[in-house]
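**Q** below: sequence and its predicted model.
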Amino acid sequence: MNSKLNQPHFDGLSEAKRLPDLPGVYRMLGVDEAVLYVGKAVNLKKRVMSYFRKSETLSPRIQLMVKQITRIESTVTRSESEALVLENSLIKSLKPKYNILFRDDKSYPYIVLTKHAYPKLSSYRGSITTKDRFFGPFTNTYAVRDSIHLLQKVFRLRTCEDTVFANRSRPCLLYQIERCSGPCVNRIAEEEYGKDVTNASLFLQGKENEVIQSLEKAMLNCSTNMEFEKAAVLRDRIRSLTKVRETQFVTGSGDRNVDIVTVASIDGLVGINLTVVRGGSHRGDKVFYPKNASHKDEVYALEAFLTHHYQGGSVPDEIVINKKIDKAVFVKYFEQAFKRKVRINDNPISERRMWLKMSERNIELSIQQRLLTKETQEDRLAALQIALGLEGQLERIECFDVSHTMGEATVASCVVYDRGEMQHGEYRRFNIEGITPGDDYAAMNQVVSRRYQRIISGEGKLPDLILIDGGKGQLSS
């Protein structure tokens, strides 16, 4: 008999009235003790009671969650900021079905100058240490790569590993094409290299004007001393930096680090745009699309992003946002987590208001583009369904391909399209064994058989369409 039919009626309001008037975290549990939702509250009783009094004010997602609750658990904390920390930890570990979730992304890339007599310039991902100097974060690896290329061109800092540096006996190719000053073979004095490192560091902190002024002074000294070749090199560096400064469409006074976080929703799709400004220079934008969020969840999505995004990473001096939240809670949360104060600004003026409007426009355009792409994909799926004469809705597609090196080391891959996008987490790779080398037909037969034997046994679900790379031979195999 269905266990849901045997489930006694749950009186959520009576259960909520038993909770204390204290800050803490609550957990909504469903059938089989599955955690449906985790939330925080400054007053547990009032917050949980609100779910059962006026359900029409709740978002459709939360209304559906409330109908499935069979039990409520709570944990009292000393403050709401402490509850925020616990809530974030529980959401990350339990991944409740109805919470707004953000995908765990890779750590952000940084540019690093190593602690060395001749520091190395490189990109870096991972935990920040105090040993080296880090600059960032950048929103993508392309920005890091472009910055490193520029620094190589202007300041000619080395990018080789320390072991290579210590064992070179003649200059490398980068020295020949004027992308390195050749410190490994003493083509530049340590003092001069140190000046280049200092200027590169100032540039990465957004202090282009100081760097340009320093280079202009050095160029004039070289001209006065009739060292015209050196003066020409410095002139070219100044031109390159000036060009970069002119292309920075976000600039500001001071050296504060600021993140601009804006949330918006169009036709039920919620998106968040992160604009990173370091030292007044724009370091890039990144868009996030949280799971389980609707147009009524914009504030909750913003709060979830602030707790998720900065966990285990670096936090700027100031965060500019476009929605009203309980700022005091988050200021205290960041102070506890990072041992320093972070300003949260929901009413910016002057240049920060301009940055905010720019970020809001970016997220609106991104959501519109994503919705348009979704519509285009739906049209393509419908056309494919008609072309193949398929009945029912076409949603899940699995594609197979086989590869080998002259008959050896045969491997096969399966990629999955479902729910309107590629499902990278469901991709699979198969090592093919026990076949005649180069027999693509047997390889395809093996990978398809292995794949759907697993699905029949309960691992995964059957697709609506299977695509095989090949011809009739692969299909008939």
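**A** Cool, the structure landed.
**Q** drop to CA atoms for contacts and neighbour counts, all remaining ones
**A** Fine.
**Q** which residues of the stretch 151-300 of the chain fall in helices?
**A** In the stretch 151-300 of the chain, the helices defined using DSSP state H, counting those that start in this stretch lie at 162-167, 173-176, 190-204, 208-224, 228-247, 298-309.
**Q** in the shortest one, what's buried?
**A** By neighbour count, and taking 16 or more other Cα atoms under 10 Å as the criterion, the buried residues in helix 173-176 are Leu174, Tyr175.
**Q** can you tell me what sits against that helix?
**A** With Cα atoms under 8 Å, 6 or more residues apart in numbering as the test, helix 173-176 has contacts from Cys180, Ser181, Gly182.
**Q** just the fourth one next, same as before
**A** Applying Cα under 8 Å, 6+ apart, the external contacts of helix 208-224 come out as 199, 202-203, 228, 230-232, 234-235, 237-238, 241-242, 245.
**Q** so which of these comes closest to Gln336?
**A** Nearest to Gln336 among the contacts of helix 208-224 is Leu202, at 30.0 Å by Cα to Cα.
**Q** state the distance from Asp418 to Arg450.
**A** 20 Å (Cα to Cα, to the nearest Å).
**Q** okay, one more to line up with it:
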Amino acid sequence: MSAPLSPFDSKAFLKSLTARPGVYRMYDAAGEILYVGKARNLKKRVSSYFARGDHSVKTQALVAQIQHIEVTVTHTEGEALLLENNLIKALQPRYNILLRDDKGYPYIHLSDDEFPRLSFYRGKRGGRGRYFGPYPSSNAVRESLNLMQKLFPVRQCDNTFYSNRSRACLQYQIKRCSGPCVGLVTAERYQEHVRHAVMFLEGKNSEVIDELVRRMEAAAAELDFETAAVYRDQIANLRRVQERQYVSGNAGADCDVIAVATAAGAACVQVFFIRGGHNLGNKTFYPRNAAGADPAELLGAFLSQHYLADTPGERPIPPEILLGQSLEEEDALAEVLSQQAGRRVLLSSRLRGERARWVEMARNNAEHALAAHLASKANLMGRFEALQEALHLEAMPQRIECFDISHTMGERTVASCVVFDSEGPVKSDYRRYNIEDITPGDDYAAMHQALTRRFRRLQEGEGRAPDILLIDGGLGQVQQAHEVLEELAVAGILVVGVAKGPTRKAGLEQLVLSGGEAPTILPPESPALHLIQQVRDEAHRFAITGHRQRRAKARRTSSLEDIPGLGPKRRQQLLRQFGGLQEVARAGVEDLAKVHGISRQLAQRIYDALHPE
């Protein structure tokens, strides 16, 4: 039996600790990372953890587990900030404040084609054309694109659709596109629409309106009343939009507004996006490990993790960020953000007038969102406790996984796995499995394959085991789960099948428990049943979405694409020569071999692929 480890000797460690800036990493006895922090003065900052004082419960728990501290000295506080951010994202320490949602924001993209296209875009902005945003959500982008169609007839169709038109589509008929695909608008006129759309996206609504007014008056003076009426309607629509979207007298303002709210050990960060004086909407974040942290600490952690992306330019940084609290490291953070953005970035917390009202608006929204989140979280916790009681478990389950199968008459079967914990869906752990090599429509085989792939990875040390494994199905599916768990020697997991009742109505589900003799039926008002339904419905949604995507992709793919040696040019040559895939399928080997670039051997492969029988 190994001897117990001696407690961490903080005095000896602090004696030799430098006073220079840097990053410190705290570890427990098992070598697991506990916390990553930065400091302008390492000796002073780390000493504060071991000094007598009114530390929070969280800090006391952290200090009690420290067995080892590592230090990295940097030249400047800014370098320490960058290193801390990278380490937090890579190591995900248990006691650091962590952002759960770190996805990139969507944009509106204007292509650089001869007749440019407006479209939804998410990802790195390395392509050609212009990007407008960021927008807080995909819905905000789609709403803006829908609005743009009503105001400016600029095409939004993809290039494949655009280049293969022989007549104008429905968008032209309802006056949401000017028909450049079939030459119904001149290049000059179309570029005018594009220029007005760009001015609108830049917040220059008044300039667009002034120009349209001049054109309307000129058309009226030339007695072209039909054109004047078009301009009049466009001006009226723009004015209505301006009334709805205008934020302040500073029409050129580009900034983010950030405020924090804390309550009951939880926190909410609210970010409003102001671009060109227009409010593009807001996004809500709920940082993890926020218990005991003050708003300034939360705000500092959020700013570094949110804006300091791994790749410079990946996360947009506006010229100014308005803050609900002042920060101790405000100057250092502004300097690092300026370096990342390649221009000066201001962090402003002492605000007056309209800008102070923006921050107050963000703070009010943060408080409201946090109250709703806490109510939902308390409700979810109650459901977990009710499930523990309903299933007679010794402890409250910490992790639930649910599997579902989706297909259309056996075509393109997809299995889904969704994960819930006491805070709700854990979307980073969601998985989909494309099911292959089974009899089409065999749900038992599909479930067996998906569970085998999931729990084989668990045996290899990947991921965490669930406390409860929900299966969307009855006794047959539950037996498949038992077989997989026995084959892989996975123990300690309760398997529960969620079978639809005799009438298949919600609220009448029967729970088929592993080892249970008869199905368990919970009352329709049971919070435990509501949790099971919520998880089951999420698994169903995730499965059917994946199946539809896979089916649509398969139906867009030509059967010629899987033939070795038949590249895009030869496929196009074949389709042009025969007039379509059906005619290619009707052709014999000799006919196929007559096409330029198709050898006899390749022709045989094509024929065999199209005639598998």
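**A** On my side now, so go ahead. These numbers come from a predicted model, not from an experiment.
**Q** which one of the contacts of helix 173-176 of the first structure sits closest to Leu372 of the first structure?
**A** Cys180 (45.9 Å).
**Q** counterpart of the closest one in the second structure?
**A** Per TM-score structural alignment, the equivalent position to Cys180 of the first structure in the second structure is Cys177.
**Q** for the helices of the stretch 151-300 of the first structure, give me JSON lines that also has distance to Gln377 of the first structure.
**A** What follows is the helices of the stretch 151-300 of the first structure, written out as JSON lines (distance: least, Cα to Cα, whole Å):
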{"stretch": "helix 162-167", "distance to Gln377 of the first structure": "49"}
{"stretch": "helix 173-176", "distance to Gln377 of the first structure": "45"}
{"stretch": "helix 190-204", "distance to Gln377 of the first structure": "41"}
{"stretch": "helix 208-224", "distance to Gln377 of the first structure": "45"}
{"stretch": "helix 228-247", "distance to Gln377 of the first structure": "35"}
{"stretch": "helix 298-309", "distance to Gln377 of the first structure": "26"}
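**Q** check contacts around the match of Cys180 of the first structure.
**A** Cys177 of the second structure sits next to Gln149, Phe152, Pro153, Val154, Arg155, Gln171 when contact means Cα under 8 Å, 6+ apart.
**Q** can you rerun that using 10 Å?
**A** 149-157, 168-171, 184-185, 190 (Cα atoms under 10 Å, 6 or more residues apart in numbering).
**Q** apart from its chain neighbours, what residue comes closest to it?
**A** Closest residue in space to Cys177 of the second structure, ignoring its immediate chain neighbours: Pro153 at 4.0 Å, by Cα to Cα, 6 or more residues apart in numbering.
**Q** to which residue of the first structure is that neighbour aligned?
**A** With the correspondence set by TM-score structural alignment, Pro153 of the second structure lines up against Arg156 in the first structure.
**Q** surely that match and Arg179 touch.
**A** Yes. Assessed by Cα atoms under 10 Å, Arg156 of the first structure is found in contact with Arg179 at 4.9 Å.
**Q** need the overlap of contacts for the two.
**A** When Cα under 10 Å, 6+ apart defines a contact, the residues bordering Arg156 of the first structure and Arg179 alike are His149, Leu150.
**Q** the two: which is more packed in?
**A** More neighbours surround Arg156 than the other of Arg156 of the first structure and Arg179, with 24 against 21 (other Cα atoms under 10 Å).
**Q** state the distance from the more buried one to Gln176 of the first structure.
**A** Counting by Cα to Cα, the gap from Arg156 of the first structure to Gln176 of the first structure is 11 Å.
**Q** overlap in contacts of these two?
**A** Shared contacts of Arg156 of the first structure and Gln176 (Cα under 10 Å, 6+ apart): Gly182.
**Q** tell me who's in contact with the residue opposite Gln340 of the second structure in the first structure once aligned.
**A** Matched to the first structure by TM-score structural alignment, Gln340 of the second structure sits across from Ala337. Ala337 of the first structure sits next to Val85, Tyr310, Gln311, Gly312, Val315, Val331 when contact means Cα under 10 Å, 6+ apart.
**Q** now Tyr26 of the first structure
**A** Counted by Cα under 10 Å, 6+ apart, Tyr26 of the first structure has contacts 19, 37-41, 44-45, 47-48, 72-76, 83, 87.
**Q** which helices and strands does the helix or strand where Val495 of the second structure lies pack with?
**A** Here Val495 of the second structure, judged by DSSP states H and E, is contained in strand 494-499. Strand 494-499 of the second structure is packed against strand 400-408, strand 468-471, helix 475-487, strand 510-513, helix 527-556, with contacts defined by 3 or more Cα pairs under 10 Å, 6 or more residues apart in numbering; DSSP states H and E.
**Q** if I look at the closest residue to Gln477 of the second structure other than its chain neighbours, how far off is Gly497 of the second structure?
**A** Beyond its immediate neighbours in the sequence, the residue positioned closest to Gln477 of the second structure (Cα to Cα, 6+ apart) is Tyr444, lying 6.0 Å away. Distance of Tyr444 of the second structure to Gly497 of the second structure, given as Cα to Cα: 13 Å.
**Q** which of these two has more neighbours?
**A** Neighbour count, other Cα under 10 Å: between Tyr444 of the second structure and Gly497, Gly497 has more, with 26 against 17.
**Q** that one -> the first structure?
**A** In the first structure, no residue is matched to Gly497 of the second structure (TM-score structural alignment).
**Q** you'd agree Gly497 of the second structure is up against Gln533?
**A** No. Contact criterion Cα under 10 Å: Gly497 of the second structure and Gln533 do not qualify, at 11.8 Å.
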